[in-house]
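Undergrad: Curious how this folds, go ahead:
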Amino acid sequence: AFWSGKLSESCSARRGFSFSGRAANMGGLFSYFRGLLGNREMRILILGLDGAGKTTILYRLQVGEVVTTIPTIGFNVEQVTYKNLKFQVWDLGGQTSIRPYWRCYYSNTDAIIYVVDSADKDRIGISKDELLYMLREDELASAILVVLANKQDMEGCMSVTEVHQALGLEALKNRTFQIFKTSATKGEGLDQAMDWLANALQSRK
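TA: Here you go, the predicted structure:
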């Protein structure tokens, strides 16, 4: 199923969201995690600044193709249920006014996919600050981190090494993480990232 909604005024008011729904294809995500999770629902957050490509990545993974998206003012949720497998991905908006509400969704998160616009050199410092601030949260202490250096097809973009350095990833301690270069519009690099994440989750069973 598919849901979208607006962010509430406080974390405690989350149950006040209104949802709309439609049937959705299980798509590529299920193929990565089939047989992996048993009867446990795995929770993944897709985070990053606005315009980084989060929603494009979500639906590229979900349906295997690029779909037309608009800026996410709130969140999108894709959930797949098949036999004993439940897998849920939350795509949260990245605008300045929305980022303070990310923490409302940290509880019980198994992995974070953090998307960076490799062509947005002016805001890479903000992206770093948001990432490091988020990773200080106790609720995310054990969450696996996947960083996607997205928009690698854009002329003049930072390399994956430059993004790694700009985000200060070398300073991360006691965190299972990896960074991948991706192009969401072309679908490049996403398979490798999801394969790595699947293996990382598998190792925790």
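Undergrad: going forward, measure contacts and count neighbours with C-alpha atoms only.
TA: Will do.
Undergrad: Report the central residue of the protein.
TA: By CA atoms, centre = their mean, the chain has its centre lying nearest to I46, at 1.7 Å.
Undergrad: Does that one fall in a helix, a strand, or a coil region?
TA: When classified by DSSP: H, G, I helix; E, B strand; the rest coil, I46 comes out as strand.
Undergrad: Contact partners for it?
TA: With contact taken as CA atoms under 8 Å, 6 or more residues apart in numbering, I46 is in contact with 54, 58, 89-92, 112-115.
Undergrad: before we move on, what about L148?
TA: 113-116, 179-182, 193.
Undergrad: Including distance to I124, neighbour count and secondary structure, could these go into TSV?
TA: Converted to TSV, these look like this (distance: CA to CA, whole Å; neighbours: other CA atoms under 10 Å; DSSP: H, G, I helix; E, B strand; the rest coil):
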residue	distance to I124	neighbour count	secondary structure
I113	16	25	strand
Y114	13	21	strand
V115	11	28	strand
V116	8	28	strand
I179	15	19	strand
F180	16	21	strand
K181	15	24	strand
T182	16	27	coil
A193	21	19	helix
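Undergrad: right, and the pair among these with maximum separation?
TA: V116 and A193 (13.9 Å; CA to CA).
Undergrad: need the strands for the protein, in chain order.
TA: 2-5, 20-22, 41-47, 75-82, 85-92, 111-117, 144-150, 177-181 (DSSP state E).
Undergrad: now the other sequence, so there's something to compare against:
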Amino acid sequence: MGTSFTKLNLENRPPILILSYFDSLVGPNPFKFHPENLKESFKAEILQNIASHMDVHRENDLFQICYGNEKINAINLIFSIHSEWARGMREICMVTLVDVGCHNLIDTYRPYLMHFTKLINKIDNGFKGFYVNNVSKLKIHPEIRDINEKINNLIYDFYDSLPKVMFGKQKMQLGIFGLHHSGKMTILNRIQKNKLHGKYAVIQNINIVEMVLRGTKFLIYSPPESLTPLDLIEICAKTDVIVFVIDGTDTEKFPRIQQLLFEMLNARSTQKTPIVILNNKIDKTECKKQPEIIHLLNLSKIKRDHWQIFDVSALSGQGLDLALDWIIREYLNLQKRIEDSAEAP
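TA: Take a look at the predicted model:
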């Protein structure tokens, strides 16, 4: 079984939203598809295959399907809405976001899918909209068409509310900082192995990588340690998320790490910027673990909501997936807050 995206530019293709429901006559049915003009990029059997997973999962299940050969990811949430016409007084539905790649995107898309289920449950008699193709029901209940249109409008509005970075219209600017031999470049190289597209350049001794990863565009800066703190802070101010890499085995450098880290954190220009600390070389027995790092670097004094620390290994990749999940999720949430504040009256 397969599908083709040959008509699309994978790098720029936005996520695709599918709304399915369990039809009492035909079973799982892919009911709505948005954007509609991208539907032709799917073969019918792939749509049906996605919907068919309603047969093997329960309500409130959040799960991911990866079609590896096609590099297609489908993140799905099964839910129900009250129904006076369905068995058990509820319609079983599933909302799906389809993206490029086979990375774990569940945590990234979870809040958006859950929000969608709350919105659709607020439509009065929303269940009737699923019967728009039922001729006998339409004759008796002409309001079905209006309710179906409300579902369409909800899908359009919800889709438009997704952070624009999901649509390839923006790039997340990520700054990777740390002392010499902390493993910055090894981590960058490890990330690049999992990229979808990538470009590499060195400008004024700053390594710059552009890539698409997990459906998100990245522009990654990795400046040398030789830059002055003011220069580093200036670069920090241009980034959307700060990544600070430390060598958890080299305790002699901890005072310098603490000084540099808090200089970045205390700069006025970085106060709202999420920061993630990567405690690298966790594969070595002498590496300090996360609780020790928090104590030794006095990280409990960080006065901001959006920060996190992860134990990672640049060599094996351990912990990097969790860190990337956090980075993307924080950035999407940040962009959503910015967009909401811009639209507020």
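Undergrad: so which of the contacts of L148 of the first structure would you say is closest to R34 of the first structure?
TA: Taking the contacts of L148 of the first structure together and measuring to R34 of the first structure by CA to CA, the closest member is A193, at 16.2 Å.
Undergrad: Report the separation between the closest residue in space to S20 of the first structure that isn't next to it in sequence and D91 of the first structure.
TA: Nearest residue to S20 of the first structure in three dimensions, chain neighbours excluded: W3, at 5.6 Å (CA to CA, 6 or more residues apart in numbering). Applying CA to CA, to the nearest Å, the value for W3 of the first structure to D91 of the first structure is 10 Å.
Undergrad: in stretch 36-43 of the first structure, what counts as buried?
TA: 36-37, 41-43 (16 or more other CA atoms under 10 Å).
Undergrad: same check, this time on stretch 140-159 of the second structure
TA: Residues 144-145, 147-148, 150-152, 154-155, 158-159 are the ones in stretch 140-159 of the second structure that count as buried (16+ other CA under 10 Å).
Undergrad: and what of stretch 81-101 of the first structure?
TA: Buried residues in stretch 81-101 of the first structure (16+ other CA under 10 Å): 85-95, 98-99, 101.
Undergrad: what residues do W3 and D91 of the first structure have in common as contacts?
TA: With CA under 8 Å, 6+ apart as the test, W3 of the first structure and D91 both reach 76-77.
Undergrad: quick one, helices of the first structure?
TA: Taking DSSP state H to define them, one finds helices in the first structure at 27-33, 54-63, 124-135, 160-166, 190-202.
Undergrad: thinking again about what came up before, any chance of CSV for the buried residues of stretch 36-43 of the first structure, columns distance to K121 of the first structure?
TA: Converted to CSV, the buried residues of stretch 36-43 of the first structure look like this (distance: CA to CA, whole Å):
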residue, distance to K121 of the first structure
L36, 37
L37, 38
E41, 36
M42, 33
R43, 30
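Undergrad: how about A314 of the second structure, what's its match in the first structure?
TA: Alignment note (TM-score structural alignment): A314 of the second structure maps to A184 of the first structure.
Undergrad: distance of the residue lying closest to its match once chain neighbours are set aside from Q165 of the first structure?
TA: Spatial nearest neighbour of A184 of the first structure, excluding adjacent residues (CA to CA, 6+ apart): I57 at 5.4 Å. Counting by CA to CA, the gap from I57 of the first structure to Q165 of the first structure is 23 Å.
Undergrad: higher neighbour count, these two?
TA: I57 (26 against 13; other CA atoms under 10 Å).
Undergrad: What is the equivalent residue in the second structure for the more buried one?
TA: Match for I57 of the first structure (TM-score structural alignment): I187.
Undergrad: residues touching R204 of the first structure, list them.
TA: Counted by CA under 8 Å, 6+ apart, R204 of the first structure has zero contacts.
Undergrad: picking that back up, which one of the contacts of I46 of the first structure is nearest E139 of the first structure?
TA: The closest of the contacts of I46 of the first structure, once distances to E139 of the first structure are taken by CA to CA, is I112, at 11.9 Å.
Undergrad: Surely N153 of the second structure is within a helix?
TA: Yes. Counting by three-state DSSP, N153 of the second structure is part of a helix.
Undergrad: So what's the residue count around the match of A314 of the second structure?
TA: Using other CA under 10 Å, A184 of the first structure has 26 other residues around it.
Undergrad: That one against D191, yeah?
TA: No. If you go by CA atoms under 8 Å, A184 of the first structure and D191 don't touch, sitting 10.8 Å apart.
Undergrad: ok, now how distant is N76 of the first structure from D91 of the first structure?
TA: Counting by CA to CA, the gap from N76 of the first structure to D91 of the first structure is 5 Å.
Undergrad: between these two, what contacts are shared?
TA: With CA under 8 Å, 6+ apart as the test, N76 of the first structure and D91 both reach T55.
Undergrad: so Y200 of the second structure touches L219, yeah?
TA: No. In this structure Y200 of the second structure lies outside contact range of L219 using CA under 8 Å: 9.9 Å.
Undergrad: Overlap in contacts, the two.
TA: 208-210.
Undergrad: Make a markdown table out of these and add distance to K289 of the second structure.
TA: Below are the shared contacts of Y200 and L219 of the second structure laid out as a markdown table (distance: CA to CA, whole Å):
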| residue | distance to K289 of the second structure |
| --- | --- |
| I208 | 30 |
| V209 | 29 |
| E210 | 31 |
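Undergrad: Nearest to Y67 of the second structure, out of those: which one, please.
TA: E210 (25.4 Å).
Undergrad: one step back: among the helices of the first structure, which comes closest to S142 of the first structure?
TA: helix 124-135 (9.7 Å).
Undergrad: Give the other helices and strands that that closest one contacts.
TA: For helix 124-135 of the first structure, the packing partners by 3 or more CA pairs under 8 Å, 6 or more residues apart in numbering; DSSP states H and E come out as strand 111-117, helix 160-166.
Undergrad: mind running it again at 10 Å?
TA: strand 41-47, strand 111-117, helix 160-166 (3 or more CA pairs under 10 Å, 6 or more residues apart in numbering; DSSP states H and E).
Undergrad: Can you check which part of the second structure it sits on?
TA: Counting by TM-score structural alignment, helix 124-135 of the first structure sits on residues 254-265 of the second structure.
Undergrad: Okay, buried residues for the matching stretch please.
TA: Neighbour counts over stretch 254-265 of the second structure (16+ other CA under 10 Å) mark 254, 257, 260-261, 264-265 as buried.
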